[in-house]
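> My questions concern the predicted model and sequence given below.
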Amino acid sequence: MISRRDFTLGGTATALAVSVPAIAQSTLAQPALAQPALAQPMTKVKLGVPNAATDVGYFVAHARGYFKDEGLDVEIIPFDSAARMIAPMASGDLQVAAGGPSAGLYNGISRGLELRMVSDKSRNVVNRSSIRVVVRKELVDSGRVKTIADLKGLKYANGAPGSSATSGFYMLFKKAGIRMDEVQEVSMSFPQQVAALESGAIDFAMPPDPAGTLAVKRGAAVVLMQGWELIPSHQVAVTLYGGKFINEQNEQGKRFMRAFLRGVRDHNDALDDTGNFTGPKGDAIVDILVKYGPFRDPQIYRSFVLAYCDPDGKLDMKSLQTDIDIFQELKMLERPVDLAKVVDMSFVDWAVQQLGPYKKAV
């Protein structure tokens, strides 16, 4: 059985030896897989995730046995930000990680750590954003905050300094005419941000869904702005491979990517044109999110628009460069970053060649 770990709402990591039952695979025709995969010994792969709704591609691949089809025994381990996955990735304790490109990631690679971005994981595009600026409801009700300019002097939460959300905050403050030293930043996990908005420990944040939606649903916060209004196409999260996985388990890296893209395509098939789950396919994906994700209420996953993930795994290179430019301006980078040395699309190229270009199932 595959084990996983989870977070409580308060953000305290609790190790749980929970058995995750396999969910029956879809009866839809699936691409033919290389038969020798099942005959080989299962390879253990540890996957770090932020435990957000946009981890759905990994969850589906796990639940429907796509990783097992590839001879991979995948353990899903939540972290509060991608920045905190860098050390275990570099040591080989994690083979794969999912999260936002961070200044820490770029600095690690510049220092010689063998980490590479290998595919899309989550992208905010116009009308498809998993991230919104949410403000403590009391501040809005009292009239203290009416526009983004009123955020001056308040306290906000980021997953970690220099995380991908930093670019969003940078653009927010630039748009509002606020200097970075005119607001106070604190670091905490996304579930902790919900609790902090409820308690008044922070004033605003940009937690990815479902955390943002939960804060609104509980009456702790209101939406001030959509993430795509700040950056129309923002590569907020990627799939990362560690150097040992790339160099010593290249075949397993290819197979992981093929399984992941099958999961991504399944959840794309389950979404309507507005990014909402629809029909029996949508019901099935929501069931998986309830089992694997941070919240057990299916209505939470139906209450927001799921961010875009490219079913062919492509990255938004322009967005990644924008992040690098912002980190450079904020003096968070130790040296210039060459994206060509950070990105490795060979795994996606192989997987798409095997699966064929995505065509939405009807």
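Here it is on my side, so go on. Numbers count the residues shown, from 1 in each chain.

> C-alpha from now on. contacts and neighbour counts both.
Fine.

> tally of neighbours for residue 247?
Residue 247 sits with 11 neighbouring residues when counted by other CA atoms under 10 Å.

> how far away is it from residue 317?
24 Å (CA to CA, to the nearest Å).

> ditto for residue 345
11 Å.

> So in this structure, which helix runs the longest?
Taking residue count as the measure and DSSP state H as the definition, the longest helix of the chain comes out as helix 250-269.

> Distance from that helix to the middle of the chain?
From the chain centre to the centre of helix 250-269 is a distance of 15 Å (CA atoms, centre = their mean, to the nearest Å).

> Same question for it: list its buried residues.
By neighbour count on 16 or more other CA atoms under 10 Å, the buried set for helix 250-269 is 252-269.

> How about stretch 191-207?
191-198, 202-207.

> Now do the end-to-end distance for stretch 137-155.
Across stretch 137-155, the straight-line distance between its terminal residues is 14 Å, by CA to CA.

> wait, stretch 228-241
From its first residue to its last, stretch 228-241 covers 27 Å (CA to CA).

> try stretch 123-131
Between the start and the finish of stretch 123-131 there is a gap of 10 Å, counting by CA to CA.

> One more: stretch 114-131?
With CA to CA as the measure, stretch 114-131 spans 29 Å from end to end.

> try it against this one:
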Amino acid sequence: MTTFTRRGALGLAGGAAVLPLLGAPALANTKTTVGALRFTSHAASFVAFERGYFTDEGLDVDFKFFEAAQPMAVAIASRDADFGVTSITGGLISLAEKGAAKVIGGALSEEKGIDGQMILASNAAYEAGLTAPDQLDGKTFAVTQPGSSFHYMGAKIAAAEGASLSFKPLQKVGAIIGAMKSGQVDAWTIVPHIGKALTGGGAVQQIGMVADYLPGYQVTTLFTSAQNAENDRAKTEAFLRAFSRGADDFNAALVDKTAGDDAAEEMVKLVHKYVYTDRPYDKAKPSIVNGAMRINKNAALNMASVEDQLGWFKSEGLVKDSITTETLVDSSYAEAI
């Protein structure tokens, strides 16, 4: 785990820099742990941290980094982390059914006109004829775990194409990348900051876009423990406000590109502190820019997409039929779109 504290980062900036904004809630240096992946899609949290938006809300934030969605959901439910940004998975739904977790908002979304998640083929599969999604029948498809968002996307694409896929769980994104490069699996879907880097380097081939099959797909959600959602409303609302400010900055700089070139450059440098940290800036920049997808304004949640995902998990027997969207989502926080 890598830990950063906003209070420490601002400690030398002078007392005035860390004063809460007028009208902020009565929280003061409330310790808060935010779960994240080192993906451009998690940038709103990084922006809120670096620009003091969490501090403005009285939250003293640490990040806890994960390599897959499922472990993050477990950490939130066990209260090892307070808030997370991740996809809807069978594990998250089951934790919600047990009264341990709640979705409180939406984050990353597929949107027409903005490059989104890519459908990829290994070079070996591509050379053998897998050049489009309608040729997926009989192929192996990489997922982190059964019941992951990768499983959902692959299954929905296969159903649309009348294809039968063999799903191969590989636990971590890094392991999937290795398996794609070596031809151990045939296909995969992934966010553009990773997908474009792989295709640009010739490691894999792009054969389609997820948005063509799942328009408006709510890729990631904001979630917390049921305990936080029910009993710590001030803290939960403070997190959502700060996150939303970070999302607004990110969208303006890299998605809508209305903030200007200097703001875009500053944003990429900020994100680079967390994403592709093992690469020099000039090598990381194209992948970060290419990975800029819409983060929902005001953490709004696409309920139609959530309902579709929940319906698929039920149809596959991955979660109980009795689970409803109310089981999963606390609608008192989530603005529906």
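Thanks, I have it. Note that the coordinates shown come from a computational prediction; the quantities given were computed from them, not determined experimentally.

> hmm, back to that, which outside residues touch the longest helix of the first structure?
The set of residues external to helix 250-269 of the first structure that reach it, using CA atoms under 8 Å, 6 or more residues apart in numbering, is 43, 56-61, 66-67, 69-70, 72, 241, 245-246, 281-282, 285, 309-313, 347-348, 350-352, 354-355, 358, 360-362.

> cool, stretch 156-167 of the first structure as well?
With contacts defined as CA under 8 Å, 6+ apart, stretch 156-167 of the first structure is touched by 80-83, 100-104, 183-190, 193, 202-207, 236-237, 323, 326-327, 332.

> give me every residue that touches residue 302 of the first structure.
Contacts for residue 302 of the first structure were tallied using CA under 8 Å, 6+ apart; they are 276-277, 286.

> Tell me the one of those nearest residue 304 of the first structure?
Nearest to residue 304 of the first structure, judged by CA to CA, of the contacts of residue 302 of the first structure is residue 276 at 7.3 Å.

> and the closest residue to that closest one other than its chain neighbours, which of the three is it?
Closest residue in space to residue 276 of the first structure, ignoring its immediate chain neighbours: residue 305 at 5.5 Å, by CA to CA, 6 or more residues apart in numbering. For residue 305 of the first structure, the secondary-structure state derived from DSSP: H, G, I helix; E, B strand; the rest coil is coil.

> so which strand or helix has residue 309 of the second structure?
When elements are assigned from DSSP states H and E, residue 309 of the second structure belongs to helix 303-315.

> what's the average distance of that helix to the first structure?
Between helix 303-315 of the second structure and the corresponding residues of the first structure, superposition yields a mean separation of 1.0 Å, by mean CA distance after the TM-score superposition for the first structure.

> hmm, who's touching that helix?
Residues contacting helix 303-315 of the second structure (CA under 8 Å, 6+ apart): 88, 90, 147, 152, 216-218, 319-321, 324-325, 336-337.

> Could you rerun that using 10 Å?
With contacts defined as CA atoms under 10 Å, 6 or more residues apart in numbering, helix 303-315 of the second structure is touched by 88-90, 93, 105-106, 109, 147-149, 151-153, 155-156, 214-219, 221, 318-325, 328-329, 331, 334-337.

> Which of these fall within strands?
Secondary structure defined by DSSP state E assigns 105-106, 221 of these to strands.

> Turn the residues you listed into TSV, including distance to residue 24 of the second structure and neighbour count.
Putting those into TSV (distance: CA to CA, whole Å; neighbours: other CA atoms under 10 Å) gives the following:
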residue	distance to residue 24 of the second structure	neighbour count
105	20	27
106	23	29
221	24	25
